[in-house]
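Novice: sequence first, then the predicted structure:
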Amino acid sequence: MDRRSGIVLLSVLGAGVFLAGLELMVTAVALPSIVVDLASWTELREASWIINGYLLAYVITMPLAGRLADQWGVRRLFHAGLVVFTLGSLLAGLAPSLETLIAARLVQAIGGGILVPVGTAAASHLFDDHDRPRALGVIGALTFLGMAAGPFVGAWIIGGIHPGAALDGAGILEGAVRTALEDPWRYVFYVNVPIGVAALGLAWAAAHGWETPRRTGAIDLAGAVAFSMSLGLALVALTLVGSEQIAGLGMDPAIVLVGLAAAAAVAGVIAARLGIRHPAGFLDVRLFRSATFSSAALVSLLTGYGLATAIVGGAVFVDRVLYGGPDVQRVALGALAGAVAVGALGSGLALRVAGLRLVTVMGLVLSAVALVLMSAWTPATGLAEVAALMGVFGLGFGLTVTPRSTAAVDALGQAAFGVASATVTVARMIGMAVGLAALTAFGSTTIDRLYNQVYATADSYKLFIPEELRDRPLRDGLVVQALESWASSEAARILVGIFLVAAIVTAVALMPALALGGRRILAPAHAADPVPGSARDASRAGIQEVDGT
């Protein structure tokens, strides 16, 4: 392939990973609108699967896609990923109910889970020598830029697209067409469709006749299924913690939770055993014999928990405590996502001065301190403080990205670069899923309790409003305003515990971070071409490691 076509194709690959990064943050902005339209805040456990279902399918798809890229070639698989992601986006926008939206999000996640690892592999095949790291840098940067753009795109869509008047003018007052087009949050998913179609056309034209090397080998589908069941059952169990009853079941919730946890454990053991026996196991626990690799994966897992708490907790605080609209969410979540991108890019430069361990510890300390300060938020907290603290958290999280990835790939060696990088990413996504499930369980239990207190009897609401308003009916404007003020304070109180737990989890990551090593990474000196097989040849991606303290 000539260089011009390669650059065009790299742009298409970048568009794919940009969409995958965009989808995570743009949905966080739209989530409050979706919950209000398709459910209610009392159905938070089910609504949480809009994000958690996406994360679960994404986590399972990524490793499989990486292995399939080696066997089938990246061109066809990338095309398939774009088709599936675009179709899932269309179905999500058309979803008439919460259940169908969750199902569509699973389809979308399968496509997104294909785009990132296959896009990275394709960029590696497209360019050689000194051009390869730059191509991989473009792919990595666009993933984070997609995350950074998500809040702004989401806020622009939610706040700027209101097709109701146009539908009224066209005489479309009810029916399936109005349902599919009226709500602004639907366009958060629709926006992916024209971009996906255009990217697919460009990818087909630019990659025509281009193939990548293939290798034979079996895929550990049984291991993938067992791991999916283990993770899925564990997340369901965690989400249901605190439930007084489970819809459709007359059993004691405690018995159901124990059964789900036991089934998750059995499925996990089966996945591990299958991974050991398979030549290319989906879950190969033998990789974790390396203390450095295990530590990098654990840091990624724990920081993923904190990231999910910051994203969703921040969005809920802005929406339920500050009663801020999309523009306010854009500022808060945009500060977090932008700071993550800055931290991720800056961590590469920081490694030239400090070692892997020190940069990671600095990032973890920043993130943990930010979460502690976020737990002190009240209804009187201003937007500037919210954005500043979310930015500090994002910067800290971003600083941990490059060190943990570098430590993981170094620990396993060049033959397992793909497995190492995929494991670190998957660990982060699992941490995010666990964080969201824990947040959902705690939040839902508290919301259910408060709801039952307010509506226990016809006059129960009077206990939560000022005495001078207690002779007024529930629907009175002043009563509603007083209840909203009380609910705002309660929501802030709920988030105190959520942010503090995330701070503790992030602080725990300091222990495995100490095992990442103290190596610094320096830019290579200008010299003759490296000798094949030498240390400089092994680090031709533009870095050279030296021992640090």
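Specialist: Looks like it came in fine.
Novice: C-alpha from now on. contacts and neighbour counts both.
Specialist: Fine.
Novice: burial of R289, as a residue count?
Specialist: 9 (other Cα atoms under 10 Å).
Novice: which residues touch it?
Specialist: For R289, the contact set (Cα atoms under 8 Å, 6 or more residues apart in numbering) is empty.
Novice: please tell me how far it sits from V479.
Specialist: Distance from R289 to V479, counting by Cα to Cα, to the nearest Å: 61 Å.
Novice: please apply the same query to G413.
Specialist: From G413 to V479 the distance is 65 Å (Cα to Cα).
Novice: settle it for me: which of these two has more neighbours?
Specialist: Set G413 next to V479 and count neighbours by other Cα under 10 Å: V479 wins out with 21 against 10.
Novice: so how far is A95 from that one?
Specialist: 35 Å.
Novice: the helix or strand containing Y451 packs against which elements?
Specialist: Assigned by DSSP states H and E, Y451 falls within helix 417-454. Counting contacts by 3 or more Cα pairs under 8 Å, 6 or more residues apart in numbering; DSSP states H and E, helix 417-454 packs against helix 44-47, helix 49-72, helix 221-239, helix 291-316, helix 401-412, helix 477-508.
Novice: for these, which one sits closest to V12?
Specialist: helix 49-72 (17.0 Å; Cα to Cα).
Novice: quick one: distance of that closest one to the chain centre.
Specialist: Relative to its chain's centre, helix 49-72 lies at 13 Å (Cα atoms, centre = their mean, to the nearest Å).
Novice: and the next element down the chain from that helix?
Specialist: Where DSSP H and E defines the elements, the next helix or strand beyond helix 49-72 is helix 74-94.
Novice: tilt between that following helix and helix 49-72?
Specialist: Using axes from the mean of the first three to the mean of the last three Cα atoms, to 10 degrees, one finds that helix 74-94 and helix 49-72 are set 160 degrees apart in direction.
Novice: name the helices or strands packed onto helix 74-94?
Specialist: By 3+ Cα pairs under 8 Å, 6+ apart, helix 74-94 packs against helix 49-72, helix 98-126, helix 176-182, helix 187-190, helix 192-206.
Novice: the fourth one packs against which elements?
Specialist: I take that to be helix 187-190. With contacts taken as 3+ Cα pairs under 8 Å, 6+ apart, helix 187-190 sits against helix 3-38, helix 74-94, helix 131-160.
Novice: ranking the helices and strands packed on helix 74-94 by burial, who's on top?
Specialist: helix 98-126 (a mean of 24; mean count of other Cα atoms under 10 Å).
Novice: got another one to weigh against that:
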Amino acid sequence: MPDVRMASPQGKWILLTTVLGSSMALLDSTVVNVALPRIGEDLDANLSALQWTVNAYTLALAGLILLGGSLGDRYGRRKIFVIGVVWFAAASLLCGLAPNAGFLIAARTLQGIGGALLTPGSLALIQASFHPDDRARAVGLWSGFGGIGAAVGPFLGGWLVDGPGWRWVFLLNVPLALLCVPIALHHVPESGGGGSKHGRFDVLGAALGALSLALVTYALIEARDGSLAIVLTAVAGVAAGIAFVYVEKRRADPMMPLDIFASRQFTAVNLVTVCVYAALGGFFFLAALQLQVVSGYSALQAGTALLPTTVLMLLFSARSGALADKIGPRIPLTVGPLVGAAGLLLMLRVGPDASYVADVLPAVCVFGLGLVILVAPLTATVLASVSVARAGLASGINNAAARAAGLIAVAALPLLAGMSEEAYRSADAFDDAFGRAMVICAGVMVLGALVAFATVRPLPPDCRRPECLHHGSVTSPPLEGQRSRGRLEPGD
């Protein structure tokens, strides 16, 4: 049984290194959007290249995050976590040295692989190391500090872009890794491992899932060409997705057991997750561009402008979760997306020379309020919809679904909104397309509210988790680990 106490020096070192590791991946999920206009200018990149700068990372992370959790189970969680941190830092260095857009996109893909290794491991190490009496507090602190990192991310990114340059958005990860790795090696106990006792490794399933996402994403981003090759790519992506489902259904030890979707509640809440995080991904990709390209904000001003969304989540998610415990998840999961949709429609007021107080602040505050209402109940409902033994797996699937939704949104939204390859170089053209995009995002949020209202049912008692209540990331739901049968489920 794990016996590290929170008050001990070792407990503090474990918390520090896991927060540092997860913050690296979290920061790069939030700060890069702020840097996109400067990256496009310096590397002479078109809109497709900027989409891939975001999506190359998200694609690798979404496609491999479940596999990353399973690797820790098999080969040791500390070992995989440290490998992930080193891998992520090396890829970050390549990003910072990128001579052109193609090199940057390739390096971002490598970053995503590192993120898939370290992200599940950071929480799994806490779950596997701390005494049961201290585990809830440790997880709450881990989530809270991660939320603070998410809040600081856009501000820090904007300061770096306007100051030493956008390359330092990536280079900053190198000293963080140099601090994180020695602490992990000296103070974090190893857990997991055991080789083949967890069954065969689902490499084929992971490859098919990632391939399907990659091909569909490519087809959506390059669809402006309208060529036969793009159509064939889309068809191949769908075929890879079907093959993924077939493989997962037939394998004895699949990465994503399909029988978990036998729970109607689990399936329904994941549909709500897809709607909400698709809108989120599209909003944060385009909002930072809109504020800089159209409204004339600096990178620092644009990053700071979006801070209230995350700050509101940090301050009030716990209260929202407590309220949902009393009234059930159906109302929060219906009202939250509707309030978020209202915030997105308020973004239509953000145009040339937009006033922050009169135009931007009301929109991001209303949008943030919608997230406050829905995020904690959404995660709690996912965890409560399956058995305790599968809570970690359920959380990993929900997290991957959210990231995949954001990936598809960033790929599809510019196409649906009619943005040309050079739209972000023209304030008028981008402003027009941004308005259409916000209406689409609001519509997707409303769809999520309708799904929640029609399908979500009351939760069983005592389903609250500390990581559901203290959460500040706007890129994905919090991961949750659950010890069962002597191991952590994939995705912990």
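Specialist: On my side now, so go ahead. Just so it is clear, the structure is predicted and the values come from calculations on it, not from any experiment.
Novice: ok so, going back, the helix holding Y451 of structure 1: which residues count as buried?
Specialist: Neighbour counts over helix 417-454 of structure 1 (16 or more other Cα atoms under 10 Å) mark 417-448, 454 as buried.
Novice: tell me the residue in structure 2 that is farthest from the middle.
Specialist: Here structure 2 reaches farthest from its C-alpha mean at L228, the gap being 32.5 Å by Cα atoms, centre = their mean.
Novice: aligned partner of that one in structure 1?
Specialist: Using TM-score structural alignment, the equivalent of L228 of structure 2 in structure 1 is I255.
Novice: quick check: the gap between its match and S243 of structure 1.
Specialist: Counting by Cα to Cα, the separation of I255 of structure 1 from S243 of structure 1 is 12 Å.
Novice: for G313 of structure 1, same thing?
Specialist: For G313 of structure 1 relative to S243 of structure 1 (Cα to Cα), the value is 21 Å.
Novice: neighbour count winner among those two?
Specialist: G313 (23 against 18).
Novice: ok, which of the helices and strands packed on helix 417-454 of structure 1 comes nearest G209 of structure 1?
Specialist: Checking these against G209 of structure 1 by Cα to Cα gives helix 49-72 as the closest, at 14.4 Å.
Novice: mean deviation of the closest one from structure 2?
Specialist: Once fitted to structure 2, helix 49-72 of structure 1 is off its aligned match by 0.9 Å on average (mean Cα distance after the TM-score superposition for structure 1).
Novice: which other helices and strands contact that helix?
Specialist: Packed next to helix 49-72 of structure 1, using 3+ Cα pairs under 8 Å, 6+ apart, are helix 74-94, helix 98-126, helix 221-239, helix 417-454.
Novice: count of neighbours near the aligned partner of H79 of structure 1 in structure 2?
Specialist: Residue pairing (TM-score structural alignment): H79 of structure 1 is matched to V82 of structure 2. Neighbour count of V82 of structure 2, defined by other Cα under 10 Å: 24.
Novice: how about the contacts made by V82 of structure 2?
Specialist: Contacts of V82 of structure 2 (Cα under 8 Å, 6+ apart): 118, 181, 184-185.
Novice: with respect to A380 of structure 2, which of those residues is nearest?
Specialist: Among the contacts of V82 of structure 2, and counting by Cα to Cα, the member closest to A380 of structure 2 is L118, at 23.2 Å.
Novice: where's the closest one relative to R77 of structure 2, distance?
Specialist: L118 of structure 2 sits 9 Å away from R77 of structure 2, going by Cα to Cα.
Novice: from the helices and strands packed on helix 417-454 of structure 1, which stretch is densest packed?
Specialist: It is helix 291-316: most buried of those by mean count of other Cα under 10 Å, with a mean of 25.
Novice: average distance between that one and structure 2?
Specialist: Here the mean offset of helix 291-316 of structure 1 against structure 2 after fitting is 1.0 Å, by mean Cα distance after the TM-score superposition for structure 1.
Novice: what range in structure 2 does that helix sit on?
Specialist: Counting by TM-score structural alignment, helix 291-316 of structure 1 pairs with residues 264-289 of structure 2.
Novice: distance to Q544 of structure 1 added to the helices and strands packed on helix 74-94 of structure 1, as JSON lines?
Specialist: Conversion of those to JSON lines gives the following (distance: least, Cα to Cα, whole Å):
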{"stretch": "helix 49-72", "distance to Q544 of structure 1": "27"}
{"stretch": "helix 98-126", "distance to Q544 of structure 1": "19"}
{"stretch": "helix 176-182", "distance to Q544 of structure 1": "54"}
{"stretch": "helix 187-190", "distance to Q544 of structure 1": "42"}
{"stretch": "helix 192-206", "distance to Q544 of structure 1": "34"}
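Novice: and of those helices, who's closest to I158 of structure 1?
Specialist: Smallest distance to I158 of structure 1 across the helices and strands packed on helix 74-94 of structure 1 (Cα to Cα): 7.8 Å, for helix 187-190.
Novice: mean deviation of the closest one from structure 2?
Specialist: The superposed helix 187-190 of structure 1 is, by mean Cα distance after the TM-score superposition for structure 1, a mean 0.7 Å from where its aligned residues fall in structure 2.
Novice: equivalent range in structure 2 for that helix?
Specialist: Using TM-score structural alignment, helix 187-190 of structure 1 pairs with 168-171 in structure 2.
Novice: other residues contacting the matching stretch?
Specialist: With contacts defined as Cα under 8 Å, 6+ apart, stretch 168-171 of structure 2 is touched by 28, 31-32, 92-93, 95-96, 157, 160-161.
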